[in-house]
Each structure stands twice: as C-alpha cells, then as structure tokens.
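Student: predicted model follows, preceded by the sequence.
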Amino acid sequence: MATASMASSTKTLTSPSREEFSDRLLKGSAKKSYAPAVDIDWESPVVPDRFFLPPRVVSLYGTPMWADMTREQQIELSRQEFINLLSAGVWFENILNQALLRGLMHADITSSSTHYSLTELGDETRHMVMFGRTISAVDGKAFQPSRFQRMIINALPLMFQKSVLWIAALVGEEIFDALQRQILDDPELQPIVRRIMRIHVTEEARHIQFARDGARRDVPTMRRRNRFLLASVHGAGGPFYRYLFTNRAVYRRAGLDGREARRQARANPYFHETTRAGFAPLAAFLDEIGLMNWISRRMWKRTNFL
C-alpha cells in the first residue's frame, strides 16, 4: 500500500518532458487558434467617444496635464499610446521570429518542440499582420524605430540562443501580456481593441508557457558565470520599457508638450502602479528560477517596475 502510494506520488511529481509539453501546446493550438483576416470585422468603424486604452493605464492618468485635457484629448492620447504598443509589438515579434528561425537551423525537424516553434512562428506572423491592420483600422500611423534602434533590433537575434532566447521572449511578451489582461474585458473600450487583445492573450499564453518551460529546463544547466550575466542583463528591460511607454513622439502626436508630458508620466504614481502590475508575474518567475540578482533588481526598481 505504501509502495503504491509512493509510486503515485512520484508519478504526480514527475513533470512532462520537453516533447510531451510541446505536444500538449500543439494540441492546444489545433483546438484554439485564430485567423485575424477572417476572425476580426475589419469593416466595423471606430466608435465615437470611446477610449482605446482604459484611462487608468494611460501614462498621464491622474497628472495635472491629464486634468487639464478635454475628454477628446484624453481619448486621442489613449489612441496614440495604443498605436505605440502595437508598433512595439511588431518589433518584438520580428526579433523573436528571427531568433526562432536561426535556432531551427540546428534543430531536429522531426521533434515536437521544433513543430511548436514553427507553430509559434505562424502565430507571431499573423499577429504582426493583425497589429498592422489594426493601426490602419483606427486611422493611425505606426511608430517606427530610428536607424540606430533598427541596427540593434537586427543584431539582437544573433545573441538570442537557448536560455537567452527564453528570457528575452518572456521580457518581450509577459509585460505586454499582463497589460493586455487589464484591457481585454473593459466594456468601455473600442470593440476592435477588445477583440485583438482577446486573440493575442489566448495565443500568447501558449508562447509564454513554452518559453517558461524552456527556461526552467535550461537555466539550471548554465555555467555560473553565464547565469550571473543573464540574471543581470535582463534588467536592461526596465530602462527600455520606460523609454517605450513614455516616448515623446506619442505625446507630440496627441498635441502635447512631449518633454513635459514625459516628465509628468515618469513621476506619475498611477503609471507606476500599471508598470509594476505588468512586471509582477515575470518578476515572480525570474525569482523562482534564480535569475533576479541585485543588478537587475536595481534596474527594474529605478524605472518603477518593482
């Protein structure tokens, strides 16, 4: 009886292999995936007097500048910040796809993990199209990275291999995912916003599971020095996200003083609540696998993500 109980307990505690885990995700993809070209009503017009992001997650919410704005100006700022998020989403998907493709050159094409990587590539490509069409549908203009930023974007996939790829994917996806979950069920938002957020959150949940599983398996086998470097370098995500979320170009398009708007946003306690909520799930995971050291913690804290 005791032996049977121990065997049962051991079986319960045994985690699935990478192949078994990938098979599970492949089955989930087969059951629940979307084709934005047909699953979104692209002809539906923008609804007047509705926000594109919940006011509480707009960077200037609660500031003196926000109080001085008309509702129309507040909605316009939410539209520009929404467009900025989608534009950045396209950059992230681009980087991830390049890194995945490079990794597949050295992978077993018959394995389930390779097949899921290819499935994820398809998902991300459709997301890029969805984001681009959404920007057009809300009568927006995408925010483009500068020439220097494009050089960095094109160089990053060369460095994203194995554990680095999984952590980079999580830094690029989890913060957006947490923010999207605050958005998708808000009935006061534009219908197209809720629809694309629902699609993206559903499919991105599998991508995050895949990256987390890869990190859990790979990080313990890393050399101590490499693990310290990885635990330090992801902290650069804090300054990058602060720059992205308080981009002066966004404020200027909304008719505001870009420098003053950025200053107020970066000092805004409501905005700090949003960024901390966005980073919280990833911070907990990085702590769990031993990849949150004093260097990265300080960088995330200084930019108000912790």
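Tutor: Received, thanks. These numbers were taken from a predicted model, which means no experiment stands behind them. Residues are numbered from 1 along each chain as shown.
Student: CA atoms for contacts and neighbours, from now on please.
Tutor: Will do.
Student: who's in contact with Y270?
Tutor: Residues touching Y270, when contacts are defined by CA atoms under 8 Å, 6 or more residues apart in numbering, comprise 56-57, 59, 61-62.
Student: now the host helix or strand of it: buried residues?
Tutor: Taking DSSP states H and E as the definition, one finds Y270 inside helix 269-288. Neighbour-count burial for helix 269-288, with 16 or more other CA atoms under 10 Å as criterion, is recorded at 269-272, 274-280, 282-283, 285-286.
Student: from those residues, which is closest to L165?
Tutor: When those are compared for distance to L165, the smallest value, 14.1 Å, is given by L286; criterion: CA to CA.
Student: next, the one to line up against it:
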Amino acid sequence: MTAVGVAGQGAEQDFSSRLLESSQTLSYDPSTEIDWDAPLPADQYGLNPEWSTLYGTPLWDELTEQQRITLTRHEVCSIMSTGIWFEMILQQMILRDQYVQDPANSEFQFALTEVADECRHSIMFARICQKLEVPAYFPSRVVIELARGLKSLAGGEVAYGAGLVAEEVLDVMQRDWMRGENVLDIVRTSSKIHVVEESRHMKFAREEIKEHMQGVGRIKRHLSATVISIAAYVIVNALVSPKVYAAVGIDTERALAEVKANEHRKSLMRNASSGLMEFLDEAGLLTPPAIAFYKRVHMY
C-alpha cells in the first residue's frame, strides 16, 4: 500500500472513531425518552400541516380541522412505515458491506452501531403507529419485490447512496416536526432522537460514498448514479401511501390529482433535497439520467 493509501485509511479510521465516540456520548433510548403512556391531545397534528401532501391545495381548504389532524396522523405513520421498510433494507446492505471486515477497525464498529441504531428507530416508529392506532402502510407489491434485488445486490456507493437519500429527506422533515408546537409530543420527541442519531449515519454514508467513488470509471459511475436516483424516486413516491386519503374519508382519485399539482409540496421537496443534490454532484453521481429521475419527484 502506498503512503497516500495508508494515510487515507488512517483518516477514515479517525473519522469513524469520532463517530463512535459521539454515539457513546449522545444517544437516546426511546423506551425511556418517550412518554408512551401519555394521552394524545385530540387537537394536535401528526406532523406540521405544511408537510401534509394536501397542504396548499383546494382540497385542504375544504377539510375540517379534525380531518386535517387525522390525515396528518396517517401521513406521519405512512412515512414511518416506509422508514421501517427501508431501514431493514439498509441494515442488510450495511451488514453485507462489512462482512468479514476487521472487527478491530472503528469503521466496522460504527457500522454495527448504525445497525443497532436503526433497529431501535424501527421499533420506535412501530410503537408510535401502534399508539396512534394507524395501520401499517407499505409500498406496492411491485416495489417490495424489486427492493429485494437492491438489498441483495447493492453495495458500495449504491448501498450508501440509497441510504443517504432516505435519511437526508426525512432529516429535513423531522427538523421541522421536532419544532412544531401543534405536533404531537410523541412525534416531536421521536423526531429529535432520529435527527440527532441519523446525523452521524449521514456523515458516515457520505464518507463511505467518497471512499467507494475513488478511481471509479465512467461507466460504473453513471450506472451507480442512475441506480441511486431510481432508489430515490421509489422511496419518495412510497413515503405517503394513497391509502391514507381513503382512511380519512377523502376521495383518493381527487386527492392524488391535487397532490400531483401541489406546487407548495414540490417546493418543499426541492428545498429538502438541495444539500443532497450538491453532495451527489460533488461525488460525481449527479448525471443527466439521474437528474431526470430526481426531477420526477421534485428533488431537483
């Protein structure tokens, strides 16, 4: 190994060591941080109204206050259900990437720490949906089956890139939810926990992507960029299930049409994705075909 390679490996170990130290000093236990027995105030939203898929549409204006509250509770649980689904995929990709790696390396140890964090997050989200008495919302059967290929085959920059996409978008949403005075405390507290712990995961993912992209050829770079963008397209589309509208007595066909034309939501998504797009561009993963997919879900 060259001197440059040794130095780079040392820097990566130092970076992972700092993340490990951070996880040891600033982590949360949802089972004690969240008051699971507290009653749910009837007048509080599941997420900031501005983050509802229908906010800013004529249909939103027609809804009663109770319908708006119920809708946002179903929407936040749909997002959490999708989060559980993708966190399970991410855990498998991370474990496969770290298979038979040196367990003494801080990179290996932080990767397992991230898996442990994701397990706790998934349980936290599951308990919140159970507390709100909202059913599990899953992506379509086609998406679920296609995702089996991603979790079984994706590695390197594709695995960490797909994970980063999901984490970055949810991070921006939850930073608003944790400050929402009209949002359920159970959602605000879980958002705070997720934001703090996912910030380390995102830093780790970015470093892993940069490491894996070193010396990557043009064909592989374009292929990876496209796969990551397709994953982003699928994840964003799956966040809020169409079934949430019927669950609160809204005509699904009309709701989907108004969501599709909702300029407010499009603007939110572009703003939420701006930092991610900048990073992907710097990493060489923002190619014209990839941009086309990001534009379809208003991330670019």
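Tutor: Received it, and whenever you're ready, just let me know what you need. Values in this document were obtained by computation on a predicted structure and should not be read as measured data.
Student: returning to that earlier point: read off where the helix holding Y270 of the first structure ends up in the second structure.
Tutor: In the comparison with the second structure, helix 269-288 of the first structure aligns to the range 263-282 (TM-score structural alignment).
Student: could you do stretch 31-44 of the first structure as well?
Tutor: Under TM-score structural alignment, the counterpart of stretch 31-44 of the first structure in the second structure spans residues 25-38.
Student: so who does the closest residue to P58 of the second structure other than its chain neighbours touch?
Tutor: With sequence-adjacent residues excluded and distances taken as CA to CA, 6 or more residues apart in numbering, P58 of the second structure is closest to E258, at 7.9 Å. In this structure, E258 of the second structure makes contact with 54, 57-59, judged by CA under 8 Å, 6+ apart.
Student: ditto for R96 of the second structure
Tutor: R96 of the second structure sits next to G155 when contact means CA under 8 Å, 6+ apart.
Student: in the first structure, what residue corresponds to it?
Tutor: For R96 of the second structure, the aligned position in the first structure is occupied by R102, per TM-score structural alignment.
Student: wait, a helix at its match?
Tutor: Yes: following the definition DSSP: H, G, I helix; E, B strand; the rest coil, R102 of the first structure is counted among the residues of a helix.
Student: so how far does the helix holding Y270 of the first structure sit from its counterpart in the second structure?
Tutor: Compared with the second structure after fitting, helix 269-288 of the first structure deviates on average by 1.2 Å (mean CA distance after the TM-score superposition for the first structure).
Student: gap between that helix and the chain center?
Tutor: When distances are taken as CA atoms, centre = their mean, to the nearest Å, helix 269-288 of the first structure is centred 12 Å away from the chain's centroid.
Student: which SSE is immediately downstream of it?
Tutor: Secondary structure here is assigned by DSSP H and E; on that basis, the next helix or strand after helix 269-288 of the first structure toward the C-terminus is helix 294-302.
Student: now do that following helix against helix 269-288, angle only.
Tutor: Helix 294-302 of the first structure and helix 269-288 meet at an angle of 160 degrees, taking axes from the mean of the first three to the mean of the last three CA atoms, to 10 degrees as the criterion.
Student: re the thing from before, among the contacts of Y270 of the first structure, which one sits closest to R242 of the first structure?
Tutor: Nearest to R242 of the first structure among the contacts of Y270 of the first structure, with distances taken as CA to CA, is S59, at 10.4 Å.
Student: A helix includes that closest one, no?
Tutor: No: secondary structure assignment places S59 of the first structure outside any helix; it is coil (three-state DSSP).
Student: about what we covered before: so of the contacts of E258 of the second structure, which ones are in helices?
Tutor: Members of the contacts of E258 of the second structure lying in helices (criterion: DSSP state H): 58-59.
Student: which of the contacts of E258 of the second structure has the most neighbours?
Tutor: Per-residue neighbour counts (other CA atoms under 10 Å) across the contacts of E258 of the second structure peak at L54, which has 26 neighbours.
Student: residue in the first structure paired with that residue?
Tutor: Checking TM-score structural alignment: L54 of the second structure goes with L60.
Student: quick one: secondary structure of the residue most central in space within the first structure?
Tutor: Of all residues in the first structure, the one closest to the mean position by CA atoms, centre = their mean is E173, 2.4 Å from it. Assigned with three-state DSSP, E173 of the first structure falls in the helix class.
Student: any idea how far the residue lying closest to it once chain neighbours are set aside lies from G290 of the first structure?
Tutor: Spatial nearest neighbour of E173 of the first structure, excluding adjacent residues (CA to CA, 6+ apart): I208 at 7.2 Å. Distance of I208 of the first structure to G290 of the first structure, given as CA to CA, to the nearest Å: 18 Å.
Student: the two - which one has more neighbours?
Tutor: Neighbours per residue, other CA under 10 Å: of I208 of the first structure and G290, the larger number sits with I208, 18 against 15.
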